[in-house]
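Novice: A predicted structure for the sequence below; I have some questions about it.
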Amino acid sequence: MRILSRYVFRQAVGSFLLILASLTGIVWIALALRQFNVVTSQGQDTWMLIRMTSLAVPNLMAIIAPFSFLIAALQTLNRLNTDSELIVLSAAGSKVWTVARPLMLLALLVSLFLAFVGHIAQPWSMRLLSDYLVQVRSDLLTQVIQPGRFSSPEPDLMFHIRDRSADGELLGLVMHDTRDKAQTQSYLAEHGSIVKQDGTAYLVMSTGHIIRRTDADAPPQIVAFDKYVVDLDRFEPQDDASGERKPRERYWSELTQPSPDSKLYKSSPGQFRAEIHERLVGPLYPIAFVFLIVAFVGQARSTRSSRMQSLVLTFLFAATCRMAGLALNSAVTRDASMLVALYAVPTIAIVLSLIVIKRADRQRSGSALFGRIRDMASAMADLAIRLVMPRRKAAT
């Protein structure tokens, strides 16, 4: 049995790693194509694109890894059944747990991997990605924008500079911002420079004017300034509390014990609650998946059509459970009472699988007992025939 367990474990691990690498590659390519404007329009090199897209992958591991394990386990059991290995084990009296143990070990390893990603890898990668975004936004003005040319880093936002000094100072700066449809603003400054502080980049403008227009029929408002500072984080979608770490960028201690002065926690405590429980419930899904697989696919079957139907239904049921968990995690942000349903999804899947496995064992035990009784009856009938036939021959 140890040899069999090692064999099943090697098959499952090989399939899992291959599927995980394939899905991760597909996701990485999709992210790279989505962020290709970092190279084309924001003047960064290819290495920066690779780093930014790679740092976003751990954030998706909570979805990629469980589905990779689900597909790998289903493929492994299907191969064992196709090669008649499950049928041989069943005929030899082996129980379903013989094949389930190596799969459960792999599920436990995947759960530990998800816990590592959620508590360590994801916050680290998200923090580093945030720092890279600050660098890209600041480099946009200091390196990318060319004197005498109009540049638009995002829709409804335009920059223009007359010249750039040797120390990187921007001369003759014009910034036209129409992202807010209720108010159009134009900034004109003689000098401008980029200042980085506490992980945030600021555009400091000197000696200029701000032209605001809130009504097309009303005259514009003109505000003169000696120095004006613009937060470049406004160029990206941000939370209400700018400058604070988002929940996914925080480690466990920072989530469970946020600062009392945190504006983000005061305005959106549900985001912290949802992130905390997502990191706890996420590792439960590989365990729930392996119980579902053992319950509905772990039995040996000789009919190929019914086997394929079980594979498809098991995958759909497991995928539905995971999607329901993601939806409930979003609901937890708004309503704390949804926490019960969040933990109930993997728990119900495990309990339901155990019930199915128990019933299958009872049916198998009953059929085995019926087979023994039938064999005993057949043997007794043969013995009776042997005893009766000599007497008939003697009488004749």
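Specialist: Received, thanks.
Novice: for the rest of this, base every contact and every neighbour count on C-alpha atoms.
Specialist: OK.
Novice: centre of the chain to the host helix or strand of I373, how far?
Specialist: Here I373, judged by DSSP states H and E, is contained in helix 339-395. For helix 339-395, the separation from the chain centroid amounts to 44 Å (computed by C-alpha atoms, centre = their mean, to the nearest Å).
Novice: tell me what that helix is packed against?
Specialist: helix 284-297, helix 304-334 (3 or more C-alpha pairs under 8 Å, 6 or more residues apart in numbering; DSSP states H and E).
Novice: try this one side by side with the last:
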Amino acid sequence: MSLLERYIFRRALTFSLGSLGSLVLIVWIVQALQRVDIVRSSASAAGNMFWIATMLIPNLLAGVVPFAVVIGAVQALNSLNADSERAVIAASGARNSVVIRPIVALGLSGAALILVISHLIGPMAQGAFFNGLRAVNADAITLFLTPGRFEEIQDKFVVGVGDVRGSTISNLFISDQRDPTTDLAYFAKEAQIAERDDDSYLLLRDGQVHRRTVADGAISVIQFQTYAFDLATLRPEGDGDWIRNSERSTLDLLRADATDKSVQNNPSAFAKELTQRFSDWLYPLAFALWALVVAGRPRTNRQGAGPAMALGLSGALGLKALSFVVLALIDHDTSYQILAYLLPLASIASSAVFLWADVDVAGSRLLTGLGDGLRWIGQLFRRDPAHSGAR
């Protein structure tokens, strides 16, 4: 890159890193606060909370990097116009590629980061996160529950024990009202914390499950010899796999054995996870090109920045929302996998066409008219009521 291109890249990268830090911090705090209830009964578990919540950061990064790219790129391009630098670049006869290349480089940097997180760091962090939850819940049950008392381990998840001897529990009661449609109550004469593949599980023996439907009050009773909970979320074994697909490496997903029960029971979950990992990296590049479309043209100070940031973010949010819909559809039909790749590729292609044709999207008549209309409405509200009444 030339000196000017490096200058633009550094400026866009600085804005993107600032946006990335802010977005990750906000989302991380929200996610961490949602899990505070799992450590209320344990002082030692509370000490592990920071480590557990830290394991959320890689996946949070992968989710917000595309938006940090579009925010940083639009801010950098708007600042170039505000300082008249973009107009000087155009007036000097420099090609548009002088501005395009550093922004594309920013998008490719974001894409590379997402690839590393999706295929290397993310699965390991997810495994560490759920293992941390398992350890916390195992400690809360075996060390900190008082025999004869009921403790709320999670919101609307209450556990009571008759006696605890090491990892063996007698006379266990569990009330699970986390599902707003169904109330569950588990009774077991004996339970034990067991290890499987370095993970911790709560195995219930010789008991009953009482299931009550909230809507009509209907109750069903199921007798069981053994019942298992994953201590990462205290979720019954029948509700999902022991190892989540997000914890599996990409190589494990690609080499999944067709005879594996988890593959046979839910093959679309494997297809969905792989599709997400192999398509997410396209979005930073798509958003970088979209930022160039809405904010890359030279403008004078009189013209102002226009609706570039609003248009950039709305387009990015719209595209990402469509990607979530497509991923949800893959749960029902794996043929939608191709659509998950076509969405970002179509965005990249259309943005490239707009840039090649030098289309002024932000200055189009539709958006200009909409902006004028909003300004007119704003002026109506700002008028002096007394003056308006006098007229």
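Specialist: Thanks, I have it. Values in this document were obtained by computation on a predicted structure and should not be read as measured data.
Novice: any idea which of the helices and strands packed on helix 339-395 of structure 1 is most buried?
Specialist: Ranked by mean neighbour count under mean count of other C-alpha atoms under 10 Å, those are led by helix 284-297, which reaches a mean of 25.
Novice: for it, name the packing helices and strands.
Specialist: helix 61-82, helix 97-116, helix 304-334, helix 339-395.
Novice: what's the most buried one of these?
Specialist: Greatest burial across those, using mean count of other C-alpha under 10 Å, falls to helix 61-82, with a mean of 21.
Novice: turn the helices and strands packed on helix 339-395 of structure 1 into a markdown table, columns for distance to V99 of structure 1.
Specialist: Converted to a markdown table, these look like this (distance: least, C-alpha to C-alpha, whole Å):
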| stretch | distance to V99 of structure 1 |
| --- | --- |
| helix 284-297 | 8 |
| helix 304-334 | 16 |
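Novice: for these, which one sits closest to S130 of structure 1?
Specialist: Evaluated over these, closeness to S130 of structure 1 peaks at helix 304-334, with 22.7 Å, by C-alpha to C-alpha.
Novice: quick one on the thing from earlier: out of the helices and strands packed on helix 339-395 of structure 1, which is closest to T82 of structure 1?
Specialist: Of all these, it is helix 304-334 that lies closest to T82 of structure 1, at 8.4 Å by C-alpha to C-alpha.
Novice: just the angle for the closest one relative to helix 284-297, thanks.
Specialist: 150 degrees (axes from the mean of the first three to the mean of the last three C-alpha atoms, to 10 degrees).
Novice: with structure 2 superposed, average distance for helix 304-334 of structure 1?
Specialist: By mean C-alpha distance after the TM-score superposition for structure 1, the fitted helix 304-334 of structure 1 averages 2.2 Å away from its aligned residues in structure 2.
Novice: now do the aligned partner of A308 of structure 2 in structure 1 against A318 of structure 1, distance only.
Specialist: Aligned against structure 1 by TM-score structural alignment, A308 of structure 2 finds its counterpart in S310. Between S310 of structure 1 and A318 of structure 1 the computed distance is 12 Å (C-alpha to C-alpha, to the nearest Å).
Novice: same thing with L103 of structure 1?
Specialist: The value you get for L103 of structure 1 to A318 of structure 1, if C-alpha to C-alpha is used, is 16 Å.
Novice: circling back to that earlier point, mind listing what the match of A308 of structure 2 touches?
Specialist: Contacts for S310 of structure 1 (C-alpha atoms under 8 Å, 6 or more residues apart in numbering) come out as F296, V297.
Novice: any idea how many residues pack against R213 of structure 1?
Specialist: 17 (other C-alpha atoms under 10 Å).
Novice: for it, give its distance to A182 of structure 1.
Specialist: Distance from R213 of structure 1 to A182 of structure 1, by C-alpha to C-alpha: 9 Å.
Novice: before we move on, back to that, which one of the helices and strands packed on helix 339-395 of structure 1 lies closest to Q221 of structure 1?
Specialist: helix 304-334 (40.3 Å).
Novice: one step back: the helices and strands packed on helix 339-395 of structure 1: which one's closest to K95 of structure 1?
Specialist: Nearest of these (C-alpha to C-alpha): helix 284-297, 11.1 Å.
Novice: ok and that closest one relative to helix 339-395, angle-wise?
Specialist: Helix 284-297 of structure 1 and helix 339-395 meet at an angle of 20 degrees, taking the same axes, to 10 degrees as the criterion.
Novice: mean offset of helix 284-297 of structure 1 relative to structure 2 (after superposition)
Specialist: Counting by mean C-alpha distance after the TM-score superposition for structure 1, helix 284-297 of structure 1 comes out at 1.5 Å.
Novice: residue range for that helix in structure 2?
Specialist: The alignment places helix 284-297 of structure 1 over residues 282-295 of structure 2 (TM-score structural alignment).
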